[in-house]
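In: predicted coordinates and the sequence they were generated for:
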Amino acid sequence: MKKYIYILIGGLILTATSCKKFLDLKPQDSYTENTFYVDEKGLQGGLISCYDALQTDSLYGNNLLTLGEIRGDNVTDNDPGSGAGVRNQIEVFAETSANNILSGSWQGHYKAIYRSNIILDRAPAIVMNETTKNQVIAQAKFIRALSYFNLTRLWGNVPLVTKVQKTEEARENSRSTPAQIYQQIISDLTDAATKLPVSWSDAQRGRATSYAASALLGKVYLYQKNYTMAASTLQPVVTAIYAGSTLATVPQTTTFPNALKTSKDVIFAVQYLSGGVKEFVNQDNRYRNNNNTNIINLPQSLFEAGDNRKALLAVTGTGGRPGKFNTPQVNNETSSDFPVLRCAEVLLMYAEALNEVAYGNPDAFTALNAVRTNAGITAKTPVMLTSQNAFRTALYLERRLELALEADRWFDIVRTNQMAAIFPGIPAFRSLYPVPQVEIDNVNKKDGWQNNGY
């Protein structure tokens, strides 16, 4: 929050003899929750802070890249001594509950949840346009749902906090199961999808939309293996994609991430802005391959001839970044947004859900091939993919190539039961991360707080 300093120039006294009122100057850096969230301006400012929480290095600015990609098989950390080795611990499955990447990510997600809970707590009492108020509430619910989705994917059982807590209350928290967490996520996203617009004006670009809420909800159902609900939830978004307008048409004439900030392929992204305004992301946090710190080791042989996604994973120049994040940098700052939900993923999720319901659905092939056509490669047919498992295998590969470096690879490995095959010898308990010890130290009842194996 900006601080305003008021200087009273000596001898200047403001009086009003007729009404005997004096100018009451109060420093604006003394705001509290009770004095800030009192009108629409305060509520909107608080909502921006929710989006801001997603930007931090604890989340999409850096750590989720480590937890979602370096942990997987697309990227290798080639600097084991960096940061006292905490990132390399995650690379080699040796992290402990003292790892500060884990504690930072845990706290970062709960910061986003805390800020969202403030909005949800204060919004009902604020006098403002009801449609606008509902949209503010829906955005806070979307951000809370996204945060909980990441938390339960990372740690499994986590505390479910849906209201603003005092310290004493927080110390009594216990962990909820993924089923309980998902129930809250589904409730938040279902409500958000009905209240958010399908698009925002250019001045409001970057806010969550109804398509974003539906896409994330479909993804949640996919993780729960509720394929029927996943397909039905995603179907309206897929229809909108095929129709174009506010979302990308297929095939597109350009490939992600050209013009990332304006690409219709991006349904929701965490946005950044360079130029000394404190809204940037460090260029090193976008897989900048300076001195081979991060090695992109996704086998090039996996790409078919003519696949235009292959070039996006190439590092451009000395100390450059892969094409997916190769935006100009100034003073080590870059404006590279982080894509969280894209049209291409919606199509792949839809195809996966339909195939899991029953093999041979032509709409599953249509959705899969829309992504492949956009990549410049030939369509798959039932003659090529003759069974549900064959389609499933092709779909998993397509996700790996299409979503590479977007912090989903590790979670895909876990949810599709590929961990034992890809990382033989790694114990199954490593599919979840250890709960940070600092969080366990802060609660009164510590039993049951640590994940098995740690």
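Out: On my side now, so go ahead.

In: CA atoms for contacts and neighbours, from now on please.
Out: Noted.

In: any figure for the gap between residue 119 and residue 38?
Out: Separation of residue 119 from residue 38 (Cα to Cα, to the nearest Å) stands at 11 Å.

In: which strand or helix spans the residue nearest the centre of the chain?
Out: Closest to where the C-alpha atoms of the chain average out (Cα atoms, centre = their mean) is residue 340, at 4.8 Å. Residue 340 is part of strand 338-342, with elements assigned from DSSP states H and E.

In: how many neighbours does residue 302 have?
Out: 13 (other Cα atoms under 10 Å).

In: and it, how far from residue 328?
Out: In terms of Cα to Cα, residue 302 sits 29 Å off from residue 328.

In: same deal with residue 108?
Out: 27 Å.

In: and the longest helix seen in the chain, how far out from the chain middle?
Out: Longest helix in the chain by number of residues (criterion: DSSP state H): helix 130-155. Relative to its chain's centre, helix 130-155 lies at 11 Å (Cα atoms, centre = their mean, to the nearest Å).

In: against that first model, consider the following:
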Amino acid sequence: MMKKKYVYKWLTLSFLSFTLILFAACSENVLDLVPVTQRTLTNFYNNEAQIDAGVNGAYGLLQRQGQYGSGLIVLGEIPSDNTYSEVPANDGGNYGQLDLFSSIALNTVLDSAWTHAYRGIQQCNVILNRIPAVEMDETVKNHRRGEILFIRALSYFNLVRVFGDVPLVVHETTDVNAYFGQGRTPRAEVYRQILSDLAESVALLPQAPDRPGRVALGAALTLQGKVYLTLKRYDEAIAALNQVLPLGYVLLPDPEAVFDPANKNNQEMVFSVQFASGVNGNTEGSSAFQLFSPSGSVGGAKGHNLPTREMYQLYSQQDRRRQAYVAVRNNGVVFSRKFRQTSIDPVDGGSHVAVLRYPDVLLMLAECYNEAPNRNPTRAMEYLDMVRTRAGLTSPTTTVGQAALRDAISLERRLEFVGEGHRWFDLIRTDQAVEVMNAYFERTPGYQTIRINENHLVQPIPQSQINADPATIQNIGYN
């Protein structure tokens, strides 16, 4: 079975276009270079309503194709042993390159991931620069700042995991020349900024969102825990994640309900990017359902990010997720059920995209307790078993060794989060990516000539960025 221009060029465009664009809705087209107002940015964002429109715009940018429209999902999944691109040549071979580890600097998925992330970061920087001078309720102001700090931290976290060192821009860009020649910021410094943003966000956010789909305290703490875990700072991760436990999130009793479009923003979703069918001229929907459906199953289906047959066979017959999260067509092709058709137009999908879920909190805690200097395997198994029990699986009766428990947690993450954009980053974080993938290639027809090394743990910097600023150095191993 087969497995599977821009910071600086964009800053120039954004500086010109931001004087024309009012971020008034969370639309996929929120940053199209089409003027919808003649108000200039200099005279905008000077009252609470305008700030709220700007915050909506920052959320809207998370919907873009390079972010949670599809890009971040496939970048965290297709390079792994979880999913593959059914027809690698589809969409100009850009998804197939991720699957076959043949990515080039002209890859459009990577280009969009870079561009859309920095557009979102610029929007966050604008709001953070303008909001202190705006007269508005201080509690609301703090909540909005906390939301924007979270979005900026999330955007940089995604960038640094995909590309490694990236330019760090934390101020509103009014003169693009100020950043020309900066080059890439070491990832350690980027991570310091991410943690700084999240610490401030945690101090500002409410325990519950003030409207559906917005960021609240649990999201900031969960992301903070994930960043600490990525940096192998286990005790700090535990401290952050333990604060999420009393906030009211739960594992839904039935896995089938987790991704039911009729059950959006349920108590298991810590943070999700919002999509809706049939809204604003079908501009609020997601194309993920079409992109991630097997070829021939729906109109225009692309067959990207399909679970591998090997992945599917990891589910036991008793595992309730076997049919809730994945299914098999008559021709034997496995597909994800985490994105559902909610409209006659398969491009106008209404399934939200899960960014952080409560099982992630529990499994990260399990991993931390297993890996921390003062290891606590009992606690680790407790959190692992919570996820397994919801899936209908029995728990072991005795404590297992560290290596065996590590493997069990890794397996559970695969079963729980398949297709959501976690597996590749999990492999990198646990220093397993090269070994696991090379072993996978050896046993998988169609991939047996592929071998990867440490250079493949980051993707190539988009060529458009290098063309725009020659100070940007390409990652090793890419032309």
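Out: Nice, I can see it. Note that the coordinates shown come from a computational prediction; the quantities given were computed from them, not determined experimentally.

In: quick one: TM-score?
Out: Comparing the chains after superposition, counting by TM-score structural alignment, normalised by the length of structure 1, produces a TM-score of 0.87; 421 aligned residues with a Cα RMSD of 2.3 Å.

In: tell me the residues of structure 2 aligned with the strand holding residue 340 of structure 1.
Out: Aligning strand 338-342 of structure 1 against structure 2 (TM-score structural alignment) gives residues 353-357.

In: check the mean deviation of that stretch from structure 1.
Out: Following the fit onto structure 1, the mean deviation recorded for stretch 353-357 of structure 2 is 0.4 Å by mean Cα distance after the TM-score superposition for structure 1.

In: span of stretch 302-318 of structure 1 from start to end?
Out: Stretch 302-318 of structure 1: ends 25 Å apart by Cα to Cα.

In: neighbour count for residue 119 and residue 38 of structure 1, which is higher?
Out: More crowded of residue 119 of structure 1 and residue 38, by other Cα under 10 Å: residue 119, with 26 against 15.

In: quick one: contacts for the counterpart of the more buried one in structure 2?
Out: Under the alignment (TM-score structural alignment), residue 119 of structure 1 pairs with residue 127 of structure 2. With contact set as Cα atoms under 8 Å, 6 or more residues apart in numbering, residue 127 of structure 2 has these partners: 45, 51, 54-55, 145, 148.

In: hang on, residue 127 of structure 2 in a strand?
Out: No. Read with DSSP: H, G, I helix; E, B strand; the rest coil, residue 127 of structure 2 is helix and lies in no strand.

In: so what's residue 346 of structure 2 closest to, chain neighbours aside?
Out: With Cα to Cα, 6 or more residues apart in numbering as the criterion, residue 346 of structure 2 has its nearest non-adjacent residue at 5.5 Å, and that residue is residue 290.

In: burial measure for the one you found, as a count.
Out: Using other Cα under 10 Å, residue 290 of structure 2 has 25 other residues around it.

In: returning to that earlier point: okay, the longest helix of structure 1 sits on what stretch of structure 2?
Out: Residue span in structure 2 matched to helix 130-155 of structure 1, by TM-score structural alignment: 138-163.

In: quick one: the matching stretch to structure 1 mean distance?
Out: On superposition with structure 1, the mean distance recorded for stretch 138-163 of structure 2 (mean Cα distance after the TM-score superposition for structure 1) is 0.5 Å.

In: any buried residues in that stretch, and which?
Out: By neighbour count on 16 or more other Cα atoms under 10 Å, the buried set for stretch 138-163 of structure 2 is 140-163.

In: please apply the same query to stretch 110-123 of structure 1.
Out: Applying a neighbour-count criterion of 16+ other Cα under 10 Å, one finds 110-120, 122-123 buried in stretch 110-123 of structure 1.
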